[in-house]
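> here's my sequence, what's the structure:
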Amino acid sequence: MTAAVPVCLTIGSSDSSGGAGIQGDIKAFASVGCYAATVLVGITAQNTSGVTGRWSVPVEAVTAQLRAVRADLPIAAVKVGTTWSPELLAALAPELAGFAARGVPVVVDPVMVTAAGSWLSADTDVTKAVIRDLFPSSVVITPNRREAGLLAGRDGSRRELAETIAGLGAPTVVITPGPGESGDWFFDGERHAQLTSERHDNAAEHGVGCAHSALTAGLLAHGRPLDLAVREAGARAAAGVRAGLGHLGARVHPVDVLGLVRRVPPVEGQAVGR
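From the prediction side, this is the model:
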């Protein structure tokens, strides 16, 4: 009998260039042997240079997608990405609470700024809604350095920001590195740890944050303990940067978390039907 493939659900927005967002999550899930289900909450027009437009999916369409998936598929882990509407976050809260009550891990990646520096949301109401509606159901929050500052409402070291965010209700906080920093900062309410990982200056970081959180969810779906899932996700995300697709895009090139798709060799012989 074939082993069951864990199903991971990503709730987030699209990236028309394919490197981040829902598209990036699907690839990250596949790279750790998970089946991807998706709930689209927003559409962005973006590429490796930045975001030029964004549009929200109606809340009723989001909840309909979510209920359809939940009714039919055995969700093993959930990742929540870009959500820039307080109304949407309020609608998601009871759905995520239902997953959490059944023991399904929920990973929250509060995407507010892209790798190219485009802000998707810096709205105070959205930040408050993320804390109010997403934190209670989550097992881990994975902001980048700038997003951590927004959530905390202050500047400071990653240690200080992690403690502030934990004080707001996050059970575990993983802050990815900012300029001049290396490795992820892990805080579970008791233990602080700086997780070491490779750092590559090849400008191939488009989608790395999305990949990190999706990989964490995928590894949790396989039953990894949270601290090991976070550590392995960071290592895999760093490897995706190292293998980054530097020939694609004009600015911040896409990560390559799959690393398996390469040029397909030509098939020898005569074409079918000739």
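
> going forward, measure contacts and count neighbours with C-alpha atoms only.
Will do.

> count of neighbours near the nearest residue in space to L219 that is not next to it in sequence?
On the basis of CA to CA, 6 or more residues apart in numbering, the spatially nearest residue to L219 that is not a chain neighbour turns out to be A229, at 5.5 Å. Using other CA atoms under 10 Å as the criterion, A229 is surrounded by 21 other residues.

> where's A229, which helix or strand?
Assignment of secondary structure by DSSP states H and E places A229 within helix 226-242.

> now do the strands in the stretch 51-200 of the chain.
If DSSP state E, counting those that start in this stretch is used as the criterion, the strands of the stretch 51-200 of the chain fall at 75-80, 106-108, 140-141, 173-175, 184-187, 192-195.

> could you point out which element follows the last one?
Past strand 192-195, heading to the C-terminal end, the next element that is a helix or strand (DSSP H and E) is helix 208-221.

> so where do the helices sit in the stretch 51-200 of the chain?
Along the stretch 51-200 of the chain, counting by DSSP state H, counting those that start in this stretch, helices occupy 59-72, 86-101, 124-129, 145-152, 158-167.

> redo those helices as a markdown table? Include mean neighbour count and distance to G12.
Output for the helices of the stretch 51-200 of the chain, formatted as a markdown table (neighbours: other CA atoms under 10 Å; distance: least, CA to CA, whole Å):
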| stretch | mean neighbour count | distance to G12 |
| --- | --- | --- |
| helix 59-72 | 14 | 10 |
| helix 86-101 | 17 | 11 |
| helix 124-129 | 17 | 15 |
| helix 145-152 | 21 | 16 |
| helix 158-167 | 20 | 22 |
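
> quick one: closest of those to S14.
With distances scored as CA to CA, the stretch of those nearest to S14 is helix 59-72 (13.4 Å).

> I have a second one here; can you model it like the first so I can compare?
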Amino acid sequence: MEIVLTIAGSDPSGGAGIQQDLRTIESLGCYGASVITALTTQNTLGVQSVMPVPTDVVRSQLEAVLSDLDVKAIKIGQIPSAEVAHVIAETLRQKFSIFNSHLLQLVEPCEKFSIDIVLDPVMISTSGRRLMSEDAIDVVVSELFPLCTLITPNIPEMETLSALSGFEAHNYNLLIKGGHAEGTEMADRLCLANGTQRIYATEKIESTNLHGTGCALSSAIAASLALGYSLEESVARGKAYVTEAIRRGKDLGIGHGNGPVFNPDGILPSME
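All right, here's what the predicted structure looks like:
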């Protein structure tokens, strides 16, 4: 069984974060391991507080997992502080022989890396709570982005990234999620560092249960990469997975606010 590591925050209500990641990874037939970066107080009504995990604890979690388990892919979610971002980048470079970012500006991301990394740059919760400090954004971009096979910002996150001095979108593989756009379609745009672009469009399903969709998408893509699918195939599988999870979860009725999506085993439609 292939192992996927998720590095993200904890959601005690189970709808997003580590909890959603692990359910998604395991429903796609992989084994999920986790490193917790933040302890959040949240439920379907919103995020009340965020407490970053101390950097030495983040480092020791990473070292414990990576020294023992044969991890095939990594999903990175909530990174609450610059210090946590630096520790993650430093540890991954040491483990997987990843080079410093200034050496990677002219090569396709992950071309020389020994593992696939999918990063969901979670910045603001649906309820408006900041999940990543402003100083962390610069470190994530400079130290973690160059290590990634794929980065999955939504439209507001992409606007924030584009406003940063020194951010060059064409250096990275980006999946720009279209959930915030108006219209009847959910159109996500895959923009590869080699200049290739592809649109993944599905119907927009009206639902009040959308908690954790970004977590599920990035985790499904990471799991698919671990299973040996190409990047474009993995994005297609991730998109199909989340669409079906939203469809099945629209009447789920968990909590009194923005409820979670539904992700049992066998949810992914046949892609063969």
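
> tilt between the helix holding A229 of structure 1 and helix 208-221?
Here helix 226-242 of structure 1 runs at an angle of 140 degrees relative to helix 208-221 (axes from the mean of the first three to the mean of the last three CA atoms, to 10 degrees).

> roughly how far does A64 of structure 1 sit from T82 of structure 1?
Counting by CA to CA, to the nearest Å, the separation of A64 of structure 1 from T82 of structure 1 is 18 Å.

> report the buried residues of stretch 224-241 of structure 2.
By neighbour count with 16 or more other CA atoms under 10 Å, stretch 224-241 of structure 2 contains the buried residues 224-227, 231, 234-241.

> what's the matching range in structure 1 for it?
On the basis of TM-score structural alignment, stretch 224-241 of structure 2 is assigned to residues 219-236 in structure 1.

> which residues does that stretch contact?
6-8, 32, 34, 76-77, 105, 174, 183-184, 195, 197-198, 212-213, 215-216, 257 (CA atoms under 8 Å, 6 or more residues apart in numbering).

> what do you get if the cut-off is 7 Å, keeping everything else the same?
Stretch 219-236 of structure 1 is contacted from outside by 6, 32, 76-77, 195, 197, 212, 215-216, using CA atoms under 7 Å, 6 or more residues apart in numbering.

> and if you look at stretch 89-100 of structure 2?
Outside stretch 89-100 of structure 2, the residues within contact range by CA under 7 Å, 6+ apart are 113-114, 143-144, 147.

> closest one of the residues you listed to P156 of structure 2?
For P156 of structure 2, the nearest member of these is L144. The distance, counting by CA to CA, is 19.5 Å.

> counterpart of that closest one over in structure 1?
So L144 of structure 2 corresponds to L134, using TM-score structural alignment.

> show me the contacts for the residue nearest the centre of structure 1.
When structure 1 is reduced to its mean C-alpha position, the closest residue under CA atoms, centre = their mean turns out to be C210, at 3.2 Å. Contact partners of C210 of structure 1, counting by CA under 7 Å, 6+ apart, are 20-21, 24-25.

> let's go with 8 Å and repeat that
With contacts taken as CA under 8 Å, 6+ apart, C210 of structure 1 has the following neighbours: 20-21, 24-25, 81, 109.

> which of the contacts of stretch 89-100 of structure 2 has the most neighbours?
For the contacts of stretch 89-100 of structure 2, the largest number of neighbours (other CA under 10 Å) sits with L147, at 30 neighbours.

> from what I can see it touches I115, true?
No - with contact taken as CA atoms under 8 Å, L147 of structure 2 and I115 are classed as non-touching, separated by 9.3 Å.

> about what we covered before: spatially nearest residue to the match of L144 of structure 2 (excluding sequence neighbours)?
In this structure, L134 of structure 1 finds its nearest non-sequential neighbour in A93, 6.3 Å apart by CA to CA, 6+ apart.

> counterpart of V113 of structure 1 over in structure 2?
In structure 2, the residue paired with V113 of structure 1 is I124, using TM-score structural alignment.

> so its match touches S133, yeah?
No - between I124 of structure 2 and S133 no contact is recorded; they are 9.6 Å apart, counting by CA under 8 Å.

> about what we covered before: what do we get in structure 2 for the residue nearest to the centre of structure 1?
Aligned against structure 2 - with TM-score structural alignment as the criterion - C210 of structure 1 pairs with C215.
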